[in-house]
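[1] Using only what follows, build the 3D model:
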Amino acid sequence: MLKSLKKDIPASIVVFFVALPLCLGIALASGAPLFSGLIAGIIGGIVVGLLSGSQIGVSGPAAGLAAIVLTAITALGGWENFLVAVVLGGIIQIIFGVLRLGIIGYYFPSSVIKGMLTGIGIIIILKQIPHFFGYDIEPEGADSFLEASGENTFSAILSAIDNITIGSTVIGVISLLILLLWSNILIKRSKIFEIIQGPLVAVAVGIFFYLLTKANETLAIEASHLVSVPVPDGLDSFISQFSFPNFSVITQADVIITGFTIALVASLETLLCVEATDKLDPHKRVTPTNRELLAQGVGNVFSGLIGGLPITQVIVRSSANIQSGGQTKASAILHGFLLLISVLTIPHILNYIPLSVLAAILFIVGYKLAKPSTFKVMYRGGWMQFVPFIVTVVGIVFLDLLKGIGLGLAIGIFIVLFRSYKNSHFLHKEGEDVDDGKIKMTLAEEVTFFNKGAILKELDRVPQNSILELDVRNTKFLDNDIIEILEDFAYKAKERNITIKLFSQRGIVENPDSFIAFFKTEKIK
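    As a prediction, this is how the structure comes out:
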């Protein structure tokens, strides 16, 4: 345990610095109170972290829900009404977990999951370029191609180049150099550099840079380019930041529908993230998905009850945790406590952190997710691996996370159907070119309507005056659609002088009178 804490504590600090601006940025993008993002981050770290079976996953507010939240707050008549939907969403997620629906997460193709990780890595880098240069018109955490400001991902980068803030850029470059020096050289020299993480040093240098250059006209960094944590005047002011649900609207149809939507999207994002983080985990541990849905549901109930945004497991924070050496769930829980303690005790110090420093940290996270070598590996895996992968990547970059995954999944399903159509595992033909006129066709263990086209095609190619040996001895399941195809072919075979020999467990039947009647008595389901 102590050995794990030596790595979990430094990792939790890195995750804290990554999570802080994302919690605030997602709240801003959602049209919600800034403090609601911090509540979700704290609950996601402490409550979900304690209940979750994931050892390296980190939960909090997610950009994928920002558009839903933004629309729902207005549609439901206010923030307090929306919080009821968050609570309902959490309850529905708990029901999902009880019904063991977490198994859905195992049905996403590996190529799509890898595309998701790579796409998120690219979008992190692209979205952080403006912040790196001090162009902070778009809030942190945005992942859509079209931005709320009216720009898109690439036009925002061009605008950033035209609106460079010198101070932000200088400290951003210094921070990036510190991180590269730390990870590539210093960490190999002494264990002390493993305990004291590079991101912590970069943040400390960034704070000192801001304080030292406040009076310098060229290097001074304005407040709009710094972290912006709400600073309460006292205990009463702090407590007033919490909001509570208006349960009088709990029976309204639009509130219930919004709650179900939150549950569905949050569960999907969580299951995708679980699959992705399990692949990144160096120890290859497997997260119990049903328990994860239960944990997320409880987290959302708590978050909604005290005025927080909806929660999911989030890949950016989770991957930052893994890359920083996090070993157990302690790092996720500690990051939640760090958020809580810092918001209570040092919010004004947090507001000295330049956003460009945090952009430099996220550059490293993004690069490790989207290494060029990943593209080479996927390309070498063949087009059936590469196409869903690259479609997912492009979809995430040019649309958003969920749409990109949806496109990749659609392509993956199409490829599965195509392989089912073409796969000789379902249909095997022998002897077509032999002069004795015999053609052998062997059906696989399971033959479904997916194979309908392939079997029709092969049967139509059987030449006249030949003998078709149809082997179903290993077939355990034969779809009724296929039996009907064989029944129709038997009729055509008589006209084309084709002899059918049916090889089954009961022996050989020549020109069976009825395939339908035969398979009713054969031990094939």
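[2] CA atoms for contacts and neighbours, from now on please.
    Fine.
[3] those strands in this structure, which residues are they?
    59-60, 312-313, 427-430, 438-443, 446-447, 467-471, 477-478, 499-504, 507-510 (DSSP state E).
[4] Could you single out the most deeply buried of the ones you listed?
    For these, the largest average neighbour count (mean count of other CA atoms under 10 Å) is found in strand 312-313, namely a mean of 33.
[5] That one packs against which elements?
    Applying 3 or more CA pairs under 8 Å, 6 or more residues apart in numbering; DSSP states H and E, one finds that strand 312-313 contacts strand 59-60, helix 253-280.
[6] Surely F503 and V472 touch.
    Yes - F503 is within contact range of V472, at 6.0 Å (criterion: CA atoms under 8 Å).
[7] Is it possible to get a markdown table of the strands of the chain that adds distance to F16?
    Shown next, in a markdown table, are the strands of the chain (distance: least, CA to CA, whole Å):
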| stretch | distance to F16 |
| --- | --- |
| strand 59-60 | 11 |
| strand 312-313 | 15 |
| strand 427-430 | 55 |
| strand 438-443 | 57 |
| strand 446-447 | 51 |
| strand 467-471 | 63 |
| strand 477-478 | 54 |
| strand 499-504 | 65 |
| strand 507-510 | 70 |
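[8] between the ones you listed, which one is nearest to L219?
    Evaluated over the strands of the chain, closeness to L219 peaks at strand 59-60, with 33.9 Å, by CA to CA.
[9] Double-check Q505 against D471; I have them as touching.
    No - using CA under 8 Å, Q505 is not in contact with D471; the gap is 9.5 Å.
[10] ok, and which of the helices and strands packed on strand 312-313 has the densest surroundings?
    Comparing the helices and strands packed on strand 312-313 by mean neighbour count (mean count of other CA under 10 Å), strand 59-60 ranks first with a mean of 32.
[11] Please compute how far that strand lies from its chain's middle.
    Chain-centre distance of strand 59-60: 13 Å, with CA atoms, centre = their mean, to the nearest Å.
[12] which helices and strands sit right next to that strand?
    Looks like strand 59-60 contacts helix 34-51, strand 312-313 (3+ CA pairs under 8 Å, 6+ apart).
[13] Let's have the helices and strands packed on strand 312-313 in JSON lines, adding distance to I390.
    Putting the helices and strands packed on strand 312-313 into JSON lines (distance: least, CA to CA, whole Å) gives the following:
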{"stretch": "strand 59-60", "distance to I390": "27"}
{"stretch": "helix 253-280", "distance to I390": "16"}
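[14] Nearest to A160, out of these?
    With CA to CA as the criterion, A160 lies closest to strand 59-60 of the helices and strands packed on strand 312-313, at 28.4 Å.
[15] Before we compare anything, build this one as well:
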Amino acid sequence: MKNKSNLFAHLKSDFASGLVVFLVALPLCLGIAMASGAPLFSGIIAGVVGGIVVGYFSSSSLSVSGPAAGLTAIVLTAITDLGAFDVFLTAVFIAGLIQLILGFAKAGSISNYFPTNVIEGMLAGIGIIIILKQLPHAFGYDKDFEGDQAFLQNDGGNTFTALFDIFNYLQLGAIVITLISMSILIAWDKVPFLKRMKLIPGALIAVVLGVVLNEIFMISGSKLAIGNEHLVSLPIPSTFQEFKSIIVTPNFAAVTNTKVWIVAFTIAIVASIETLLSIEAADRMDVQKRYTDTNIELKAQGIGNVVSSLLGGLPLTSVIVRTSANSNSGAKSKMSTIIHGFLLLVSVLAIPFVLNKIPLATLAAVLILVGYKLAKPSIFIHFWNKGKYQFIPFIATLLAVVFLDLLKGVALGIFISIIFILKGNLKRAYNFRKENYESGDVIHIDLAQEVSFLNKAAIKQTLNDIPEKSKVIIDAKDTVYIAHDILDLIHEFKTIKAVDKKIKVKLKGFKDAYELENSDDSNNHVTFEHYYDAAKRVMVKKPIGDEIDF
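    All right, here's what the predicted structure looks like:
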């Protein structure tokens, strides 16, 4: 794998951004593990592996990997169906091997076909989800787990009902800490003096101040004090035996279980698609406009999932929320991703009791600003100004991501984009020019660069509507590909229908390179019939030259 050099070239900015990503990733790893029905530490293990292992092997400068909210439903169902977590880890191990095979098979190139407006719609949708999901935490209502992105929630409610429930569970201390944290984060981006303090991220100051304030509230017996249910909740092993029990290894005896293989393929495909989408998004956010080798990324993800499974961790993908936080914090290279992984590892081993003092309200403030930067009003204005063919796929993707899920949203956006492409192709396959649509008119039909079978119906209708005794020029001088279906149609029109309706036809640009090379005509003049016969024998490469006059 490449891109291993200069990891320490931007250590100052990368350490600061890695610290921010660590603060964001910690509760997300725990929340996703909880929602997946897996041991809490399996989420932390996946976060550590995603940061250190995937971060090292990946060629992406900004992408951050870890346990993904998009896999929670799959993981929860799989653990239940397979009956044991160690059997599930076997499926994760196999999924990693499948991703390695996909990487060597260069399956990552599929990401080149994701339209920009769909990727931007996905990012804006994720931004809105982050804001909507973090608002309850900002007000002290922490019933929904950290990292949840689903519109429909496990308790039977949804994202909007949770917002209304806020008013029944207001926690004044959480609101105070959220407002102070938000003020610090905004000031850190706006005040020139603070902006120069790149080594100390605003998020760290906000977290430290949040912890200190809550400790003061608790010591003073204030009603503003935030209880443990509103703080980060990292399990603390009290004995070596408890710590040792955290590491669960795959049960390879289950490798013959058909269900294990079904789960493995499901995880591999879903995780790979989510990773490719996240990588495409990361490249869009990169101010240096670097491009990631997606085939290397699939290999890195495969290695990551193999290692994570061997250590008892959840399956992982490249994750947009953490990647966005990394980009917004000023990361310059993948060293920030690796640093975040090391910080997760060291902190959960050395200072878990300190981490458990962090208010979720402070982390909500950090994530709300991340969400805002992903879904800024200027992005909506930008695509609105680009016209409906850009805006409609963008807004459809956004809404589907918010109300359905990421993969369904992207699939819908791509589907609408393809419909628009086909519609545009049908319209632009030829240009129809005339002064008056009456008998005797000279009618120009200029074919586009590519004319496929999809254009057959439109061209057929146009030719059928040409009045008797007209003069028609069908010009293919700019055409580089024309389907045989269209050649058949034009040949039939010229030799039969045009004769019946006394229409004079001039064909321009219908000359084939194969016929030209073998022509005995000193003027290199080939009739349409010659061209048509040649084109029926070989794939049309480039129609060139003129044919006949009226």
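[16] tm score of chain vs chain?
    Once the chains are laid over each other, their TM-score by TM-score structural alignment, normalised by the length of the first structure reads 0.94; 519 aligned residues with a CA RMSD of 2.0 Å.
[17] With respect to L235 of the first structure, which of the helices and strands packed on strand 312-313 of the first structure lies nearest?
    Among these, the nearest to L235 of the first structure by CA to CA is strand 59-60 (24.7 Å).
[18] which residues in the second structure does the closest one match up with?
    Using TM-score structural alignment, strand 59-60 of the first structure corresponds to residues 65-66 of the second structure.
[19] what does stretch 448-461 of the first structure give?
    Stretch 448-461 of the first structure corresponds to residues 452-465 in the second structure, going by TM-score structural alignment.
[20] mean offset of the match of strand 59-60 of the first structure relative to the first structure (after superposition)
    For stretch 65-66 of the second structure, the mean deviation from the first structure after alignment is 0.6 Å (mean CA distance after the TM-score superposition for the first structure).
[21] Look up how far F394 of the second structure lies from the residue nearest to the spatial centre of the second structure.
    Central residue of the second structure (CA atoms, centre = their mean): L277, 2.5 Å from the mean position. From L277 of the second structure over to F394 of the second structure the distance is 15 Å, taken as CA to CA, to the nearest Å.
[22] Looks like D278 of the first structure contacts T287 (just checking).
    Yes - contact between D278 of the first structure and T287 holds when scored by CA under 8 Å: they sit 7.0 Å apart.
[23] related to what we said a few turns ago, what's the closest of the strands of the first structure to L338 of the first structure?
    Here strand 59-60 is closest among the strands of the first structure (CA to CA), at 13.7 Å.
[24] among the strands of the first structure, which is nearest Y210 of the first structure?
    Y210 of the first structure lies closest to strand 59-60 among these, at 28.4 Å (CA to CA).
[25] Now tell me what touches the closest one from outside.
    Outside strand 59-60 of the first structure, the residues that touch it by CA atoms under 8 Å, 6 or more residues apart in numbering are 23, 40-45, 48-49, 310-314, 317-318, 332.
[26] got it, and stretch 514-525 of the first structure?
    By CA under 8 Å, 6+ apart, stretch 514-525 of the first structure touches 475-478, 483-484, 486-487, 506, 512.
[27] and if we set it to 7 Å?
    Identification of contacts with stretch 514-525 of the first structure by CA atoms under 7 Å, 6 or more residues apart in numbering yields 475-478, 483, 486-487.
[28] Please pick the buried ones from those residues.
    475, 477-478, 483, 486-487 (16 or more other CA atoms under 10 Å).
[29] how about the helices in the stretch 351-500 of the second structure?
    Ranges of helices within the stretch 351-500 of the second structure are 352-355, 360-374, 377-385, 388-403, 406-428, 456-464, 484-492, 498-500, based on DSSP state H, counting those that start in this stretch.
[30] Show me what S183 of the first structure aligns to in the second structure.
    Residue pairing (TM-score structural alignment): S183 of the first structure is matched to D189 of the second structure.
[31] what's the burial count for H348 of the first structure?
    If you count neighbours by other CA atoms under 10 Å, H348 of the first structure ends up with 16.
[32] pretty sure P237 of the second structure contacts S245?
    No - at 9.4 Å, P237 of the second structure does not count as touching S245 under the criterion of CA atoms under 7 Å.
[33] Of those two, which one has the most company?
    Using other CA under 10 Å as the criterion, P237 of the second structure and S245 rank with P237 on top: 14 against 9.
[34] So what does the more buried one match up with in the first structure?
    Superposed on the first structure with TM-score structural alignment, P237 of the second structure falls opposite P232.
[35] same question, T178 of the second structure
    Aligned partner of T178 of the second structure by TM-score structural alignment: G172.
[36] K357 of the second structure now?
    Matched to the first structure by TM-score structural alignment, K357 of the second structure sits across from Y352.
[37] what number of residues lie near its match?
    Using other CA under 10 Å, Y352 of the first structure has 23 neighbouring residues.
[38] returning to that earlier point: could you tell me which residues make contact with the match of T178 of the second structure?
    132, 356-357, 360.
[39] so which of the residues you listed hold up in the second structure?
    By both residues aligned by TM-score structural alignment, their matches' CA atoms under 7 Å, the contacts of G172 of the first structure still in contact after alignment to the second structure are 132, 356-357, 360.
[40] Among those, which one has the most neighbours?
    Neighbour count (other CA under 10 Å) singles out S356 as the most crowded of those, with 33 neighbours.
[41] Is it correct that it is in contact with H131?
    Yes - assessed by CA under 7 Å, S356 of the first structure is found in contact with H131 at 5.3 Å.
[42] Read off where stretch 288-305 of the second structure ends up in the first structure.
    Aligned using TM-score structural alignment, stretch 288-305 of the second structure spans residues 283-300 in the first structure.
[43] buried stuff in that stretch?
    Buried, per 16+ other CA under 10 Å, within stretch 283-300 of the first structure: 287, 289-300.
[44] For burial, what's the neighbour tally of the aligned partner of I161 of the first structure in the second structure?
    Using TM-score structural alignment, the equivalent of I161 of the first structure in the second structure is F167. By the measure other CA under 10 Å, the count of residues near F167 of the second structure is 13.
[45] Same question for the one 10 residues further on.
    The burial count assigned to I177 of the second structure is 28, neighbours taken as other CA under 10 Å.
[46] For the residue lying closest to it once chain neighbours are set aside, grab the count of nearby residues.
    Closest residue to I177 of the second structure apart from its sequence neighbours, by CA to CA, 6 or more residues apart in numbering: G210 at 5.8 Å. For G210 of the second structure, the neighbour count with other CA under 10 Å is 26.
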